[in-house]
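Engineer: Here is a sequence with its predicted model. Questions after.
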Amino acid sequence: MAENMPSGESQNRQAYWRANLKLLAMLLVIWFVVSFGFGILLEDWLNQYRLFGFKLGFWFAQQGSIFTFVVLIFVYAFRMRALDRKFGVGD
């Protein structure tokens, strides 16, 4: 399939895919740091602070990683819409 494409179109698709993978990697790293780092590794240290009356480490382990994941879904949708426009990929 790729051999029938003009060279410029193939390069555009590769650049689009690289940008998509870069965005995914960045968002997954953020989610990993929040869920595993803040919720497990740094929980004891974060527990010295409070958020809404709860210890911060406990809050990240119970709620923070879920809230972060939901926010990252919206960030992904917004950024992918921008990438689609940039690379001329439409519905």
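Structural biologist: Perfect, I can see it now. Numbering: from 1, shown residues only.
Engineer: okay, CA-based contacts and neighbour counts for the rest of this
Structural biologist: OK.
Engineer: Which helix or strand lies directly C-terminal to the longest helix anywhere in the chain?
Structural biologist: What stands out as the longest helix in the chain, according to DSSP state H, is helix 7-32. The helix or strand immediately downstream of helix 7-32 is helix 43-46, counting by DSSP states H and E.
Engineer: roughly how far is that following helix from the heart of the chain?
Structural biologist: Taking Cα atoms, centre = their mean, to the nearest Å, one finds helix 43-46 lying 24 Å from the centre of the chain it belongs to.
Engineer: A further structure is provided below for comparison with the first:
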Amino acid sequence: MKEENARAYWAANLRLILIYIAIWFAVSYGCGILLVDELNQIQFFGFKLGFWFAQQGSIYVFLVLIIKYAHSMNKLDRKFDVHED
């Protein structure tokens, strides 16, 4: 892999990481702490939505983000021809 191509690959990888971390932060901190009072006005499976996000929702979002990150990295690997298949 050429130096220029490697730098572009790493920059794209960092961009993906920052996007997914920002989403996770917004959901876990925003919905679980900052917006908890507003979200508690909504019921979700018998629980207040703010409580649910603080206890379980952010974990589920994190798991979905892991799967999406793996999929995005596979696409990025193919784009830069560094895939393992």
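Structural biologist: Yep, it's here. Source: prediction; values computed, not measured.
Engineer: Let me see the TM-score of these two.
Structural biologist: Laid over one another, the chains give 0.94 as their TM-score (TM-score structural alignment, normalised by the length of structure 2), with 84 aligned residues with a Cα RMSD of 1.1 Å.
Engineer: Tell me which residue of structure 2 lines up with Thr68 of structure 1.
Structural biologist: Under the alignment (TM-score structural alignment), Thr68 of structure 1 maps onto Val61 of structure 2.
Engineer: and that match, what is it in contact with?
Structural biologist: Counting by Cα atoms under 8 Å, 6 or more residues apart in numbering, Val61 of structure 2 makes contact with Trp24, Val27.
Engineer: and whichever strand or helix holds it, how far from the chain's centre?
Structural biologist: Using DSSP H and E, Val61 of structure 2 maps to helix 58-79. Mean C-alpha position of helix 58-79 of structure 2 versus that of the full chain (Cα atoms, centre = their mean) differs by 7 Å.
Engineer: What angle do helix 3-25 and it make with each other?
Structural biologist: Angle between the axes of helix 58-79 of structure 2 and helix 3-25 is 160 degrees (criterion: axes from the mean of the first three to the mean of the last three Cα atoms, to 10 degrees).
Engineer: Please tell me how far the residue most central in space within structure 1 sits from Tyr76 of structure 1.
Structural biologist: Central residue of structure 1 (Cα atoms, centre = their mean): Leu27, 1.8 Å from the mean position. Counting by Cα to Cα, to the nearest Å, the gap from Leu27 of structure 1 to Tyr76 of structure 1 is 8 Å.
Engineer: swap in Val89 of structure 1?
Structural biologist: Distance from Val89 of structure 1 to Tyr76 of structure 1, by Cα to Cα: 16 Å.
Engineer: Between these two, which is the more surrounded one?
Structural biologist: Tyr76 (16 against 13; other Cα atoms under 10 Å).
Engineer: List the contacts of the more buried one.
Structural biologist: With Cα under 8 Å, 6+ apart, Tyr76 of structure 1 has these contacts: Leu23, Leu24, Leu27.
Engineer: Having no further points to raise, I will conclude here.
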